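J.: Quick one, what's the 3D model for this:
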Amino acid sequence: MDLLSLIWLILLISAFLPMLHQRRIEAARLRLIRSFEKKRGSRLITLIHRQESLSLLGIPLTRYINIEDSEQLLRAIRLTPEDMPIDLVLHTPGGLVLAAEQIAHAILKHRGKVTVYIPHYAMSGGTLIALAADEIVMDENAVLGPVDPQLGQYPAASILQVLAQKPINEIDDRTLILGDMARKAMNQVRESLIQILSEKMEHSKAEELASILSEGRWTHDYPITVEELQKMGLPVKVGLPREIYQLMELYPQPAGRRPSVQYIPLPYGRENERPRA
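T.: Presented below is the predicted three-dimensional model:
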């Protein structure tokens, strides 16, 4: 074999190895999902957005809730018997309000119990989806987030603050248009939250909580902890099944040149603290 042929062989192997590795990971995910379903007697659905190196060039793709997600998740719910429980693993920074609301309303209509598992975070639209479930199970350090709408790079609530603080003759037409859109967006999200939360609590409490989550009292990335959520009266429990953590391990972030977090990947007991001779 000449040098040129060897180079081409190396390039071909380098191109196909990531694809084979991805296939092995996907097969492991399906085996774990099926095992969990048999154990729980439910359908397990995942909505996990992490960066994965899916292309031949290994370019990481940033993921968020979009229309394709809502189409696939709604199809999974349609394929599930009405009385069968659904378990949903949520790990997402949020995304399109339209897609999140479609998923949330589909969850509300499902007759079987819907349990949402949150191993790390479910922000914005992810929080909207979680609130529609009958039960939210979280890691003790996991968080949800505010559901205040964003218009481009600006929070809708902040745009309305500009209109409230400046005379109208000092505000340009574009900002006035954004203000009109911001007001409508906040009303729409609040009404959607009220509709979802009214299924879980009294209407007056649902209105109060919907205002807290959508009015923009926090920044959009504010982490709402388990303790805060429980004080709000939401059906939140702590203690994820071991299989959920195992499943998350099968959605790896792309490997960098130097890891920013590194440790020996083994559970430690007290015996590790004892000095040895």
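J.: Please count neighbours and contacts with C-alpha atoms only from this point.
T.: Fine.
J.: Would you enumerate the residues in contact with the closest residue to residue 239 other than its chain neighbours?
T.: Using C-alpha to C-alpha, 6 or more residues apart in numbering and skipping the chain neighbours, the partner closest in space to residue 239 is residue 139 (5.8 Å). Shown in contact with residue 139 (C-alpha atoms under 8 Å, 6 or more residues apart in numbering): 118-120, 238-240.
J.: Now which of those would you call buried?
T.: Among the contacts of residue 139, the ones that count as buried by 16 or more other C-alpha atoms under 10 Å are 118-120.
J.: Identify those among the residues you listed that sit within strands.
T.: residue 118 (DSSP state E).
J.: Same list (the buried ones among the contacts of residue 139) but as JSON lines, adding distance to residue 109.
T.: Listed next are the buried ones among the contacts of residue 139 as JSON lines, based on distance: C-alpha to C-alpha, whole Å:
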{"residue": "118", "distance to residue 109": "21"}
{"residue": "119", "distance to residue 109": "25"}
{"residue": "120", "distance to residue 109": "26"}
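J.: out of the buried ones among the contacts of residue 139, who's nearest residue 82?
T.: residue 118 (23.4 Å; C-alpha to C-alpha).
J.: What separation do you get for the closest residue to that closest one other than its chain neighbours and residue 165?
T.: Nearest residue to residue 118, sequence neighbours excluded (C-alpha to C-alpha, 6+ apart): residue 138, at 4.7 Å. Residue 138 is 40 Å from residue 165, where distance means C-alpha to C-alpha, to the nearest Å.
J.: which stretches of this structure form helices?
T.: Assigned by DSSP state H, the chain shows helices spanning 3-40, 67-78, 97-109, 125-131, 156-165, 173-197, 203-214, 226-231, 242-249.
J.: Return the set of buried residues in the shortest one.
T.: Pointing back at helix 226-231 there. For helix 226-231, burial by neighbour count (16+ other C-alpha under 10 Å) applies to residue 226.
J.: I would like the residues contacting that helix, please.
T.: Contact with helix 226-231 is made by 138, 140-143, 236, 238, as judged by C-alpha under 8 Å, 6+ apart.
J.: Which of the residues you listed ranks first by neighbour count?
T.: Greatest neighbour count in those, by other C-alpha atoms under 10 Å, goes to residue 138: 24 neighbours.
J.: wait, what's in contact with that residue?
T.: 117-120, 226, 236-240.
J.: The structure of the following sequence is requested for comparison with the preceding one:
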Amino acid sequence: MWFWILLILWSLVPVWRQYRIHSQRIRAIRQMERKRGTRVITLIHRQETISFLGIPLRNYISIEDSEQILRAIRLTPDSMPIDLVVHTPGGLVLASEQIAHALGRHPSKVTVFVPHYAMSGGTMIALSAAEIVIDENAVLGPVDPQLGRYPAASLLEVVAQKPVEHVKDETLVLVDMARKALRQVEAFLTELLESKMEMAEAKDLARALSSGLWTHDYPITVEKLKDLRLPIKVGLPREVYALMELYPQPSQRRPSVQYISTPYDGDGDTNRRSHRD
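T.: Reported below is the predicted structural model:
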């Protein structure tokens, strides 16, 4: 009997932990909303442990995400600004474009906070904001479309370097789709950027981000973003970092990163502080 009681309790511990951290996240979001007078939405994709079996799931921008964010926007008064915290490797182009389009249509100011990275579709969403606030070490990424395993730009290179008669019909179909995808993404990015800069600059930046100039996982740093003339603000509110702490990675047998999680004063006297803490 005790065995079954312990088994039930053991299986309920992860459920209780998930409920507890969910409550902490809601409180942190509400505190940030009260301080900034905004609607706070998070788009944070981490590999979290779910169920009592501890199965990790890697997330990305999905249609479910776009449905939830669009609903949050509909529930926000036109007079209320929106703050969106983005931490994502990217995801579906359709979902990313829906989110970006809806944010761009919101009458009040939209601010996107990037604490670590917003790649691919995450970058597209960030470009829809009136203001991008980014950590000094955070990065955005290229928005070049991918067709399955292949970058669209690389598919065009195939027919550019190889006689068409030596290219399979299936590859030619992919090339046609790639050409359309590149044109569509570039046009969409230009539309997002034209309100932030001159039309010529918007077209140049849209082409640079979508044309396959870099690999899809290329990190575009703050310095590079400034060179590209993308209007960004460096330095996040402390509330954003506190919120990110509530989205931890799953625990492992041996942590890959360890440090004493207290700020140091820079006077070299760390032993006294560590002992006191």
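J.: Give me the TM-score for this pair.
T.: The TM-score (TM-score structural alignment, normalised by the length of the first structure) is 0.96; 272 aligned residues with a C-alpha RMSD of 1.2 Å.
J.: that older thread, which of the buried ones among the contacts of residue 139 of the first structure sits closest to residue 131 of the first structure?
T.: Among those, and counting by C-alpha to C-alpha, the member closest to residue 131 of the first structure is residue 118, at 11.8 Å.
J.: Tell me the residue in the second structure aligned with the closest one.
T.: Superposed on the second structure with TM-score structural alignment, residue 118 of the first structure falls opposite residue 114.
J.: hang on, isn't that match packed against residue 83?
T.: No - in this structure, residue 114 of the second structure is not within contact of residue 83 by C-alpha atoms under 8 Å, at 10.9 Å.
J.: So which residue is dead centre in the second structure?
T.: Centroid-nearest residue in the second structure: residue 88, 2.9 Å away (criterion: C-alpha atoms, centre = their mean).
J.: separation between that one and residue 267 of the second structure?
T.: For residue 88 of the second structure, the distance to residue 267 of the second structure - C-alpha to C-alpha - is 36 Å.
J.: same deal with residue 128 of the second structure?
T.: Residue 128 of the second structure sits 43 Å away from residue 267 of the second structure, going by C-alpha to C-alpha.
J.: which one of those two has more residues nearby?
T.: A direct count of neighbours by other C-alpha under 10 Å for residue 128 of the second structure and residue 267 places residue 128 higher, at 26 against 6.
J.: need the contact list for the equivalent of the more buried one over in the first structure.
T.: Structural alignment (TM-score structural alignment) places residue 128 of the second structure against residue 132 in the first structure. By C-alpha under 8 Å, 6+ apart, residue 132 of the first structure lies in contact with 104-105, 107-108, 196-197.
J.: mind redoing it with 10 Å?
T.: 101, 103-109, 114-116, 193, 195-200 (C-alpha atoms under 10 Å, 6 or more residues apart in numbering).
J.: What of residue 54 of the second structure?
T.: 14, 48, 250-251.
J.: Residue 207 of the second structure too?
T.: Contacts for residue 207 of the second structure were tallied using C-alpha under 10 Å, 6+ apart; they are 143-144, 182-183, 185-187, 189-190, 201, 213.
J.: about what we covered before: export the contacts of residue 54 of the second structure as a markdown table, with columns for neighbour count.
T.: Formatted as a markdown table, these follow (neighbours: other C-alpha atoms under 10 Å):
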| residue | neighbour count |
| --- | --- |
| 14 | 17 |
| 48 | 16 |
| 250 | 15 |
| 251 | 10 |
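J.: Just the buried residues from the contacts of residue 207 of the second structure, in PyMOL please.
T.: Only the buried entries of those go into this PyMOL selection, using 16+ other C-alpha under 10 Å:
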select buried, resi 143+144+182+185+186+189+190+201
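J.: Output the residue interval of the second structure matched by stretch 201-210 of the first structure.
T.: Per TM-score structural alignment, the counterpart of stretch 201-210 of the first structure in the second structure is residues 197-206.
J.: neighbours of the counterpart of residue 256 of the first structure in the second structure, just the number please.
T.: Aligned counterpart of residue 256 of the first structure in the second structure: residue 252 (TM-score structural alignment). Applying other C-alpha under 10 Å, we find 7 residues neighbouring residue 252 of the second structure.
J.: now the one 10 residues further on
T.: Neighbour count of residue 262 of the second structure, defined by other C-alpha under 10 Å: 10.
J.: Residue 44 of the second structure now?
T.: For residue 44 of the second structure, the neighbour count with other C-alpha under 10 Å is 18.
J.: That one reaches residue 113, doesn't it?
T.: No - taking contacts as C-alpha atoms under 10 Å, residue 44 of the second structure lies outside contact range of residue 113: 11.0 Å.
J.: contacting residues around residue 103 of the second structure?
T.: Contacts for residue 103 of the second structure (C-alpha under 10 Å, 6+ apart) come out as 69-70, 73, 82, 84, 97, 109-112, 125-130.
J.: Among the residues you listed, which pair sits farthest apart?
T.: Farthest-apart pair in the contacts of residue 103 of the second structure is 97 and 109; separation 18.5 Å (C-alpha to C-alpha).
J.: Compare those two (neighbour count), which wins?
T.: The residue with more neighbours, out of residue 97 of the second structure and residue 109, is residue 97; 20 against 17, by other C-alpha under 10 Å.
J.: Tell me which residue of the first structure matches up with that one.
T.: Alignment note (TM-score structural alignment): residue 97 of the second structure maps to residue 101 of the first structure.
J.: And residue 224 of the second structure, by the same measure?
T.: So, by TM-score structural alignment, residue 224 of the second structure is matched to residue 228.
J.: go on, residue 13 of the second structure?
T.: By TM-score structural alignment, residue 13 of the second structure lines up with residue 17 in the first structure.
J.: Next, the contact list for its match, please.
T.: For residue 17 of the first structure, counting by C-alpha under 10 Å, 6+ apart, the contacting residues are 23, 56.
J.: With residue 31 of the second structure instead?
T.: 25, 37, 40, 239.
J.: How many neighbouring residues does the third one have?
T.: Residue 40 of the second structure has 22 neighbouring residues, counting by other C-alpha under 10 Å.
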